[in-house]
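Student: my questions concern the predicted model and sequence given below.
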Amino acid sequence: MTRPPHKGPRNDRRLPPREAPPAEPFRRPSADVVVLYGAHAVREALRARRRKLLTLYATEGAAERIAPLAAEAGLTPQIVDPRALTSRLGDESVHQGLLLEARPLPAAEIADIETKSGVVLVLDQVTDPHNVGAILRTAAAFAVDALVMTDRNSPELTGVLAKAASGALEHVLIVSVVNLARALQELSQSGRLVVGLDSEAPAPLEETRLQNPIALVLGAEGKGLRRLTRERCDVLARLDMPGPIKSLNVSNACAVALTTLRLKGIASSE
């Protein structure tokens, strides 16, 4: 005997259709528009006003918190859904409800560097944006005169780097150069002692004879300083670590080196 078809309520396990993410209102990425996100990066860009500010996007809560500072900078936050920010920046971004579109920082040259603290940092093809961002944060904390880096084999001054710099990108003069060896020569001719950090150097930094003003050169992790870069340095020095791990992340090495210079009286307290 054939059973009649069951006409009771069906156990329909189909999920409801996913709601489409909101449309993104942002500009298309281009060479003349940079993206800054996160509370510190956006706040310091609004506060410093070293660059032309275009559009500020914010969630409702973030817009309320940043409204006074945005008004001082002449911007009105455009309210967006947080999912739009995540879609634009990626799932791993910690945007804190803020995204700012702006023009790149004004270009600078070696001749534009003013001697204040007496210390210039030079990066020899350090490519990781997190490391460069952390170095910028340390540079701002120590009030260095400038950060010199190459046009190529360096990260873009936006996005992840700006977030890692935690606002320091707006406060440190950045000089991009085509030829690093030539830039080191210019720094030396301007009266700065060019010191390269090298693990094979003959003496530790704290025992090396130094003078102000100074240009401290840091190499990429793993590779270190390139041969031509080492040849353009006036002196090489190393960082000796007392613990079982002898090497440091380049951003940590930067902080240790700047602390050493300050303790030696090389970096000005201004």
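Tutor: Thanks, I have the structure now.

Student: alpha carbons only for contacts and neighbour counts from here, please
Tutor: OK.

Student: show me where the stretch 101-250 of the chain has strands.
Tutor: Secondary structure of the stretch 101-250 of the chain (DSSP state E, counting those that start in this stretch): strands at 119-124, 146-150, 174-177, 193-197, 214-219, 235-237.

Student: nearest to residue 163, out of those?
Tutor: Nearest to residue 163 among the strands of the stretch 101-250 of the chain is strand 174-177 (16.3 Å), distances taken as C-alpha to C-alpha.

Student: let's bring in a second one:
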Amino acid sequence: MTDNTEKSKPTIFYAKHSDPKKHSRVNKESSTGWKDKRKNDVFQSKPKRDRNDRIETFQARSDRPRFAKQNIVVELNRSPSEIEHDSPWQKKVRANDQTPTFGYDGYRQRKEETLVYSENSCKAVFKHRRTAIVKLFIIQEMTYQFKELINWLVQERLGYDIVSNEQLNKITQTPHHGGVCLIVKKRIPLTLLNYLEQKSDADKDCILAIDDVNNPHNLGGLIRSAAFYRVNAVMLRQTNLLNSGAAMRVAEGGIEAVESIKSDDFIASLDMLKQHGYQVVALLPCQTKSVASSELHKIRFNKKVALVIFQQINMKLISCADVVVHLKGNDNMPALNISVATGILLSNL
């Protein structure tokens, strides 16, 4: 009975008591080691930086604190009278000589690029074919006039340099640059056949066929008159003359408003124009007894006209003309400048 009672009792296990000193020593050692490790950690012991220990790239002026952190392009929105002599733009002017890629980086640049200078010419390039712009050179005083162009160059990540007037004289090889110069891609001239295909549906059209006018100032004056009277195209043997910086400056941006047509054979080109319904009108530079001509007020013009302009009389081209006209002068002045005479003729169309 006693044995069965002892067997039925549950078995009880007693846990051994741990030594509190031992545990406290281990905890103390682990705690001490973690603190020592933290003390020895070089990343936890950073030296404090002094407030004045900073690198300043631009010190803002005290009189304009609002513009201290803004881009320097903010100056473009201010008029020239508001820009002070100690403007940050003055620090942007390059001290070394600047040279454009045109004419300096090999044959490809001389063939494909050209220089455009003067205010109206550069603005016309930006208006009509801004994608042809390669780089801008400009003096500080003209930045306000070209703030839209400069902002566009910044957005397109294209280069521009603010240079001195003397440096711009060297770049353009002339003092008549107007304080601004662009490097642009040359325009590709059309053939007469391609032009006639574009104008196949046009009821009215006017083409200026310029023969042997090599003076860039006269050529620029002709193009300016052509653009003023909405002439659609000019035809030349040497279309590269239209890329002359002097011609573009005198044209005041008019070159960008007319198409250029290259013709190696003027007689064949005039015959082709006749076949497409154009009236060929030849303007004599002066009245001559050897050539039968009419006065301007007696001429009736068609809707499609091709005006042939001479520097010197070309009898082969005159024989191709439907009408020959001259401007009557007097003993004091028998003839006008070719660009002025062309403007008078165009005003009567």
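Tutor: Nice, thanks for sending it over. Keep in mind it's a predicted model, so treat the numbers as computed, not measured.

Student: ok so, going back, closest one to residue 27 of the first structure among the strands of the stretch 101-250 of the first structure?
Tutor: Once the strands of the stretch 101-250 of the first structure are compared by C-alpha to C-alpha, strand 174-177 is nearest, at 25.3 Å.

Student: mind checking how far the closest one is from the chain centre?
Tutor: Strand 174-177 of the first structure has its C-alpha centroid displaced from the chain centroid by 13 Å (C-alpha atoms, centre = their mean, to the nearest Å).

Student: swap in stretch 85-100 of the first structure?
Tutor: 16 Å.

Student: list the contacts of it.
Tutor: 24, 35-39, 42, 53-59, 61-63, 82 (C-alpha atoms under 8 Å, 6 or more residues apart in numbering).

Student: ok, of those, which come out buried?
Tutor: 35-39, 42, 53, 55-59, 62-63, 82 (16 or more other C-alpha atoms under 10 Å).

Student: grab the two from these that are most spread out in space.
Tutor: Across those (C-alpha to C-alpha), the longest gap, 21.1 Å, separates 53 and 82.

Student: for the first structure, just list every one of the helices.
Tutor: 39-48, 60-72, 82-89, 129-141, 159-165, 180-189, 227-232, 250-263 (DSSP state H).

Student: so the third one corresponds to what in the second structure?
Tutor: Residue correspondence for helix 82-89 of the first structure in the second structure, counting by TM-score structural alignment: residues 165-172.

Student: that stretch against the first structure, how far on average?
Tutor: For stretch 165-172 of the second structure, the mean deviation from the first structure after alignment is 1.3 Å (mean C-alpha distance after the TM-score superposition for the first structure).

Student: list the buried ones in that stretch?
Tutor: For stretch 165-172 of the second structure, a neighbour-count test (16+ other C-alpha under 10 Å) marks 165, 167, 168, 171, 172 as buried.

Student: which residue lines up with residue 319 of the second structure in the first structure?
Tutor: Aligning on TM-score structural alignment places residue 319 of the second structure opposite residue 231 in the first structure.

Student: now swap in residue 137 of the second structure and tell me
Tutor: With TM-score structural alignment as the criterion, the equivalent of residue 137 of the second structure in the first structure is residue 57.

Student: once you drop chain neighbours, what's closest to its match?
Tutor: residue 78 (4.7 Å; C-alpha to C-alpha, 6 or more residues apart in numbering).

Student: what sits against the one you found?
Tutor: 55, 56, 57, 58.

Student: swap in residue 174 of the first structure?
Tutor: Counted by C-alpha under 8 Å, 6+ apart, residue 174 of the first structure has contacts 107, 108, 146, 147, 148, 149.

Student: hmm, 10 Å instead?
Tutor: 105-110, 112-113, 121-122, 136, 145-149, 157 (C-alpha atoms under 10 Å, 6 or more residues apart in numbering).

Student: thinking again about what came up before, surely the match of residue 137 of the second structure and residue 81 touch.
Tutor: Yes: counting by C-alpha atoms under 10 Å, residue 57 of the first structure does reach residue 81; the two are 9.5 Å apart.

Student: any idea how far the match of residue 319 of the second structure is from residue 254 of the first structure?
Tutor: Separation of residue 231 of the first structure from residue 254 of the first structure (C-alpha to C-alpha, to the nearest Å): 21 Å.

Student: who has more neighbours, those two?
Tutor: More neighbours surround residue 254 than the other of residue 231 of the first structure and residue 254, with 22 against 14 (other C-alpha atoms under 10 Å).

Student: in space, what's closest to the aligned residue in the second structure for that one - neighbours in sequence excluded?
Tutor: Alignment note (TM-score structural alignment): residue 254 of the first structure maps to residue 342 of the second structure. Counting by C-alpha to C-alpha, 6+ apart, residue 342 of the second structure lies nearest to residue 222, which is 6.9 Å off, once chain neighbours are set aside.

Student: quick one: neighbours of the one you found, just the number.
Tutor: Residue 222 of the second structure has 28 neighbours, counted by other C-alpha under 10 Å.

Student: that one maps to what in the first structure?
Tutor: Residue pairing (TM-score structural alignment): residue 222 of the second structure is matched to residue 135 of the first structure.

Student: who's in contact with that match?
Tutor: Contacts of residue 135 of the first structure by C-alpha under 10 Å, 6+ apart are 121, 123, 129, 141, 147, 164-165, 168, 250-255.

Student: check residue 147 of the first structure too.
Tutor: 110, 113, 119-123, 132, 135-136, 139-140, 172-176, 215-217.

Student: any idea which residue is closest to the centre of the second structure?
Tutor: Computing the C-alpha centroid of the second structure and ranking residues by C-alpha atoms, centre = their mean puts residue 133 first, at 3.3 Å.

Student: I'd guessed that one sits against residue 187; true?
Tutor: No: the pair residue 133 of the second structure / residue 187 is not scored as a contact, 11.4 Å apart, by C-alpha under 10 Å.

Student: list the residues that contact both of these two?
Tutor: residue 113.

Student: residue 32 of the first structure pairs with which position in the second structure?
Tutor: Match for residue 32 of the first structure (TM-score structural alignment): residue 112.

Student: from what I see, that match and residue 188 are in contact.
Tutor: Yes: between residue 112 of the second structure and residue 188 there is a contact under C-alpha under 10 Å: 9.4 Å.

Student: common neighbours of these two, please.
Tutor: With C-alpha under 10 Å, 6+ apart, residue 112 of the second structure and residue 188 have no common neighbours.
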